[in-house]
Structures are given as structure tokens and as C-alpha cells.
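Enquirer: My questions are about this predicted structure, shown below with the sequence.
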Amino acid sequence: MSSYLSASWIYPVTSAPLKNGVIAISDDGSISAVFTAEEAKRHNLSPITYYEGMLVPGFINTHCHLELSHLAGKIPMHTGLPGFVQQVMQQRAATPTEIEKAMRNADEEMYTNGIVATGDISNQPVSRKSKLDSKLYYHTFVEAMGFDPGRASAIIQQAIATRNDFSPLKATIVPHAPYSVSPELFKEINASSGRADECITIHNQETAEENAFFESKSGHFLKLYAYLGLDISFFKGGGKTSLQTYLPFLSTLPRTLLVHNTFTSREDVSFAENIHPHLFWCLCPNANLYIENRLPDLMLLREMGVKITLGTDSLASNHQLSILAEMKTLQEYFKLSFEELLGWATLNGAEFLGLENQFGSLETGKKPGINLIEFMGNGMLNNNTRIKRLF
């Protein structure tokens, strides 16, 4: 038996918005039909529950760090990325009880904020139980990191063990960031995760210091390596940006998510799109403002036609885990249409995670979750705009 939901507007994502449309929902939460107002009237559907606002699919958070949730409010804003990384290492320790409680609260926050699936970064299996108990779908990205080429084999073995610890949950081994992965470790990661049926992710050009390090072996990352006691005398700056240096080391077969892209240039985007056929570009604007107080060149990314997704990053670098909040920030700074932002927040993320048959749009046969967006004015999100999860 179906129940029927209607609203001022329905945004299926894959087709034009429907004024006063109706969605038929089966008992298991899947969509059995989507009707225009006229079709619903002809079919004499009843009873119909009507909402003021817009019905949209559940959101996809393509970049999160659930295991850092206990660092909420502990790291000052605008430290810059090298300083932020150092702060995370210094303050990461906490009791298992504190970490577990913070992760469960963060997971519930995402659920309440209309998120249905999350691509989550992990360095250890501490989040496994929270994810198993969650109402969300999680794809865990187990980060491998080590800039010393001689340790690549040992690092990948540890990453494989961590990935296996997440079973039966979906987990993939991925590189952390260009400045923390050697060419040898990239090869090991490709051997593990370089298949066409996989998706991988990497932090990309989150700070200007990253480009400076690869171009001329200069900048604040040298201080970070010194703090860590790492000898990087073997490394020589190659005169190329971070992205242009590392991307050729990655397999071109998996769907690959470049995260942050705060200091990515036109030349970088052109280079990347020319050599990798399955790229997605993730924006985490509130985290970018929190750490570097700067946003990516979104107009450039749009102009060049790349496929964009949205993420929240962690509570260590954000005040909330809300894709709607990320959409608000982007619309405030760039005056984008709600419809365009919605595609980034839903279908594009589902396609990256390989979940487009279930999530990402309001279509018959899918079980995408349904959110109500309230209190928008003239197609613009504002401080009063709210989200209510219906399914």
C-alpha cells in the first residue's frame, strides 16, 4: 500500500521540478510513482499529505571524518592547513568512550540533517560499530599515508588489515594527500584499489603550501616534516603543482574524488580532466573557510564542466555536519541556483559512490530518502531555511 506526499514543489533532480507534484511511497520507503498535479488529480489519489516547501532526495556527503568528531570546537579557526594537521595530531587522543559518543552523535546529526549516505575517511577501525548501527549508508575510505618510499610495503599491509577490520562494511584503501604519499605507496594503493568498479578519494590542493612544496620544496610543510622528525632529503621540488605531480601516479580506472581543490588553477583542471576520465570534484566550503578562510574558484570549476559533489569534512573543521549548510554557503558567495546545488548534493555524490540506482533522485524504484526544505524565498536559501527528514 502506498502513502502520498505532496509539496509546493517536488525536485526529482533528473527532471524538471513539479509544482504541487505527488510522490507515492511504498511501506518500505521506496518510491512507487511520481505524479504531476494533473496526473494525481486524474488518478484520484488519497489521502495526500501536503507540505509547504520543497521535497528533495536525501543528501550524499562525499567527504567526512567521523572518527574526528570528538575534536569539535577544539581547534581554532584559520590556522592554515599545516597548523591544522599539527593540531589534529596533538589533540587526537581521547578515551574510547568519548570517541564513540562523539561519533554516534555526529552520525545522528547527519541523519537528522537529511543525509542518507556518507563517504567517510578513516585511519583506524574505531568507527566500525557506529557505522554498523547507523541508519546511514557508509563507504569507508581507509587512508594510507607515508612519504618515505622505503615504508610503502609495510604501510599498505597495515591499510589492508584496517580495511579488513571494517568487514562486512564497504571499505577501500585510498591515498591521504599528495604530501603524505610516496610514488611507491601510490603504486601499492593502485594494486589494491585501482579497479574500474572502485571509487577512491584524495585531499587535493587544500592549501597554497601544498603547491609550494611540490613546485620548489618550500613553505610551511617543511616545518611540519621537521615537527614529525621526518627526513625528506630524498625529495626534490619538480616545478609542477601538487595535482600535476601526483595525478599521473593514480590509476585512471576508478571513480576518483578530488577533495577541497581550494588552490586549484585552470591549468590544473585542464591537466586533470585530460588524463583522468572518471574525476569528481568535492567541495567542502565551510571547512575551507574554517581552516584557510578561502573558497575554491567555483566559477572556474563550473566553466570547465567538471562533476561537483559536496562534503562536510569533520567536526574538527566545521561547526556542523550538514550538506544544506554547505549549499547555503555556496549560494551566499556565488549566487547559484538551488537546482544546480541540489544536483551536486544528491545525484553527483550518488554516482561517485556507485549508488545512483538507490539514491540521488526521486524516481520510481529508488529508496533515496525524502527531505522537506522549508522557508526558502525566491529560490534562494537563507538563514531561516530548514530541512526536515520525512523518510
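Expert: Right, received. Where do you want to start? Numbers count the residues shown, from 1 in each chain.
Enquirer: only C-alpha atoms for contact and neighbour calcs from this point on.
Expert: Fine.
Enquirer: What lies in contact with stretch 9-21?
Expert: For stretch 9-21, the surrounding residues in contact (C-alpha atoms under 8 Å, 6 or more residues apart in numbering) are 6-8, 22, 34-37, 40, 53-57, 339, 342-343, 347, 360-363.
Enquirer: now swap in stretch 81-96 and tell me
Expert: Residues from elsewhere that reach stretch 81-96, judged by C-alpha under 8 Å, 6+ apart: 68, 70-71, 74-75, 206-207, 220-221, 224, 291-292, 316.
Enquirer: ranges for the helices of the stretch 201-350 of the chain?
Expert: Along the stretch 201-350 of the chain, the segments classed as helices by DSSP state H, counting those that start in this stretch run 208-216, 221-228, 242-246, 266-275, 285-291, 298-303, 323-334, 338-345, 347-353.
Enquirer: re earlier: top of the contacts of stretch 81-96 by neighbour count?
Expert: Using other C-alpha atoms under 10 Å as the neighbour test, the contacts of stretch 81-96 are led by A316, with 27 neighbours.
Enquirer: quick one: that residue and E67 touch, right?
Expert: No. Using C-alpha atoms under 8 Å as the test, A316 is too far from E67 to be in contact (9.9 Å).
Enquirer: Identify the farthest-apart pair in the contacts of stretch 81-96.
Expert: Maximum pairwise distance in the contacts of stretch 81-96, criterion C-alpha to C-alpha, is 26.5 Å, between H70 and H220.
Enquirer: this is the comparison structure:
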Amino acid sequence: MTHYYSADYILPVTDFPIKNGTIAVKEGVISGIYENNSPEISDKDVQKLQGIIVPGFVNSHCHLELSAFQGLIPKQTGLIPFIKQIIRSRRSISKNDIDTAIDRADKLMYNNGIVAVGDISNTIDSKQAKQNSSIYYHTFIELMGFEPDRAKDIFRAGTELFEAFQPLKASVVPHAPYSVSRELFRFMSKFCWETGSILSIHNQESEEENKLYRYKTGQFIDFYRDLNINIDFFKAQARNSVQSFIPLLPKKQKVQLVHNTYTSTKDIYFIRRSDRDVSFCFCPNANLYIENRLPKIEMFLFNDLNITLGTDSLASNDNLCILSELKTIHSSFPSLKLTETIRWATINGARFLGIDNNFGSLEPGKKPGINLITNLENLTLTRESQVKKLA
């Protein structure tokens, strides 16, 4: 049966907004999009809705495995205290609690209109939930190891986890510049290139990361000491972290840099010259939760860069909701237009994940998920804006 939905606006994302348009959907697949008063639907039973219709959201960065940590870690303590709390908390949470929280988080995202997720995994814990989910998942198997002599063993364990996640879509990726040695970077870069995999990495979430790479100073020195990790091998690079690891990636590598809270204009220029296919993922609510700071979003817009959105984890967020991320962005950057940022939440993430043939925009033949956003002022989000999943 075909359902017809009309709203104040339809935002196809890849085309102009349609005022008082109608969308036809059969079993989740879009069969048509019509202008106001189109004669083609004059005899159809159209459900008239208040709000705007948009595609299902793409959450480009999440950590399902950390869902059981919700409410355990204080806000605005900074990245390194946050990491220490994660390490300590992992020892006290049972496997059953982790599994239950993962299932609950998956359902939460589904109900919040999220249709596809780029999810970070360090274990196999999330596989069953992903197999049973209505959401499309690409799993980024995240490796950590700053000590060069451990690189081969860590990489081997990562490829074994990669095989364990089959047949689900997955990549083997680095966690962050401060937690991955050059040797481990090279192993993963070669693997991503040979397998045609996309790559995602946490980037410049804290200024301490840049201090480490520029001067070999800052809180990470004490952090490694507390973990009994000898970093005598590491030499200051006299440049920010992203400028140090980007050259380790293959040319044309499709990579997503996540957070970018302390990325500079010089970093942007360096990345643009690097000949890599780079997307920049913002997780604003997590940035505020951990560092109480947002990226310089205007700088990224000025340089016409591909932007995606993520929620990060329930360890660093009160919800897993892309609309909530959009509301935070528009509250802090009121000059932004929803017609632009909705692309970050949909088609840009779908293109990064390589699923834009079916997700990310409202086009006949696609099955992208259909969301209704309510309580707007024209095409502007308000604090009361909510999302309802239509299909």
C-alpha cells in the first residue's frame, strides 16, 4: 500500500525544498515526490502534516559499546580525565549490562530517526545487535597501541576481529594520533588501501594532543607514565597532530576526521593539499560534555569542506539523536541554514559510508527512511523541535 504524506516543506536534500509538497512511500521506498496541488495526486488520500519531511539521519560516529557508561562520567572534566574514567569503568561493568545497553541504544537511535551508523568497536560485543537491527551499520574496528614494538600483534588481533564481524561491513582503523604508533598506522593504511575500506579517526579532540605532537609536553606525558608506557621513542613533530599522521595514509584514502575541536586554519590548508578524500565529523554535544568547547564551524564552512554529524557515545552524551546535535549547532551558530546542515546529517554521511545509492536523500527508488521534524519556525529549528519516524 502506498502512503502519501504532505508537510509544510519537503527537504529532498539533493534538490530545492518543496513547499507544501507531497511524498509517496510504498514499503519504505519512495515512489514519487510531488509539488503542491499536483494533479497526479488529486484523487489520493494524502495525510497532511505540520513540519518538514527529511530523509532518515546518518550518525557518522557512535560507540555502541560504551552505552552502559551513560551517566557514569562527570561532564566537562577534559579529554584525558574522561579517558581515564572509561578505562576504570570498563572493569566494573558486566557483559550482560553491556549487551542490554547496546540493544537499548540501538532502539533509541532507530526511534530518533537514525537509519545508518558508523560505529566504533573494540570488541565483538555489538555484532549480534547490529545483525538484528533495522539500522545499517558500518563497524570501525578501532586499534590502539602507541608502542612501536607492539604494532604487529595489535594489528593481527584487529584483523581477526575484522573477520569475526563478517559478513557485516567493517574497516580496521586507528583510534587517535596519541594512541597509535607510526608503525601501526602503516599496517592499517596498507590494509585499508588493499581492501578498499574507509577510515575514521578521532582528531584533535583536545589541545593536549597538539601539545604532544608539537612539543612533547602536556597532560599526555603524565597519562603515559601512569599507564607505564615508555614514550622515549616519540619525537616532537613541531606541528599539530593531524599534519603528522595524514602523510601516513595512502593517497586518495577516504577518511573521516572526528571531533576536530582544536583544528586550525593551517591544519585545514595542510589537509586540502594532502590529496586525501577527507570528511570532517562534528559531535557537538559530546564536545560540550567533555571539553565544553565546539569546533570553529565557520572555518570549515569557509573552506567548503565535507561535513558529517555524529553523536559519539552515551558515555559522553545524554542522548543518541542527530536532531539534538543539529539543535546544538544552530543554537551556537544561528546564521547557519537548516537546508545546509540537514546535508551534514544525511547525504554527506551516506556518501562517506558509501551508501548514498539508497540513503541520505529523498529520491524515487530510494529507501532512505522518512522523518518528520515538528515545531519549527518556517525552516528554523527551535528548542521544542522534535523528530518522528514516518517510514
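Expert: Structure's in. What do you need? A quick note: this is a predicted structure, and the numbers were derived from the prediction, not measured.
Enquirer: quick one on the thing from earlier: for the helices of the stretch 201-350 of structure 1, which one sits closest to A161 of structure 1?
Expert: helix 347-353 (22.2 Å).
Enquirer: Mind jotting down where the strands sit in the stretch 1-150 of structure 1?
Expert: 3-10, 18-19, 22-25, 31-35, 48-57, 59-64, 115-122, 137-144 (DSSP state E, counting those that start in this stretch).
Enquirer: Equivalent analysis for the stretch 151-300 of structure 2, please.
Expert: Using DSSP E, counting those that start in this stretch, strands in the stretch 151-300 of structure 2 cover 170-174, 199-203, 254-259, 277-282.
Enquirer: Would you mind finding the most buried of those?
Expert: Counting by mean count of other C-alpha atoms under 10 Å, strand 170-174 has the highest mean neighbour count of the strands of the stretch 151-300 of structure 2, with a mean of 26.
Enquirer: How about residues contacting that one?
Expert: For strand 170-174 of structure 2, the surrounding residues in contact (C-alpha under 8 Å, 6+ apart) are 138-144, 158-159, 162, 180, 184-185, 188, 191-192, 197-201.
Enquirer: so how far does it sit from its counterpart in structure 1?
Expert: Here the mean offset of strand 170-174 of structure 2 against structure 1 after fitting is 0.5 Å, by mean C-alpha distance after the TM-score superposition for structure 1.
Enquirer: What span of structure 1 is that strand aligned with?
Expert: Counting by TM-score structural alignment, strand 170-174 of structure 2 pairs with residues 171-175 of structure 1.
Enquirer: Please tell me how far the matching stretch is from the chain's geometric centre.
Expert: Centroid displacement of stretch 171-175 of structure 1 relative to its chain, using C-alpha atoms, centre = their mean, to the nearest Å, is 14 Å.
Enquirer: Next: stretch 305-320 of structure 2.
Expert: Chain-centre distance of stretch 305-320 of structure 2: 6 Å, with C-alpha atoms, centre = their mean.
Enquirer: Pull up the distance across that stretch, start to finish.
Expert: Start-to-end span of stretch 305-320 of structure 2 (C-alpha to C-alpha, to the nearest Å) is 24 Å.
Enquirer: Any buried residues in that stretch, and which?
Expert: For stretch 305-320 of structure 2, a neighbour-count test (16 or more other C-alpha atoms under 10 Å) marks 306-317, 319-320 as buried.
Enquirer: Just name the closest of those residues to N59 of structure 2, please.
Expert: For those, the minimum distance to N59 of structure 2 (C-alpha to C-alpha) is 4.7 Å, reached by G310.
Enquirer: mean deviation (superposed) between the longest helix along structure 2 and structure 1, please.
Expert: Longest helix of structure 2, by residue count under DSSP state H: helix 95-111. Once fitted to structure 1, helix 95-111 of structure 2 is off its aligned match by 0.6 Å on average (mean C-alpha distance after the TM-score superposition for structure 1).
Enquirer: next one: that helix to chain centre, how far?
Expert: 18 Å.
Enquirer: Equivalent analysis for stretch 345-352 of structure 1, please.
Expert: The gap between where stretch 345-352 of structure 1 is centred and where its chain is centred comes out at 10 Å by C-alpha atoms, centre = their mean.
Enquirer: Equivalent analysis for stretch 262-279 of structure 1, please.
Expert: Distance of stretch 262-279 of structure 1 from the chain centroid (C-alpha atoms, centre = their mean) equals 18 Å.
Enquirer: Only the buried residues of that stretch, if you could.
Expert: So, applying 16+ other C-alpha under 10 Å, buried residues of stretch 262-279 of structure 1: 262-265, 268-269, 272, 276, 278-279.
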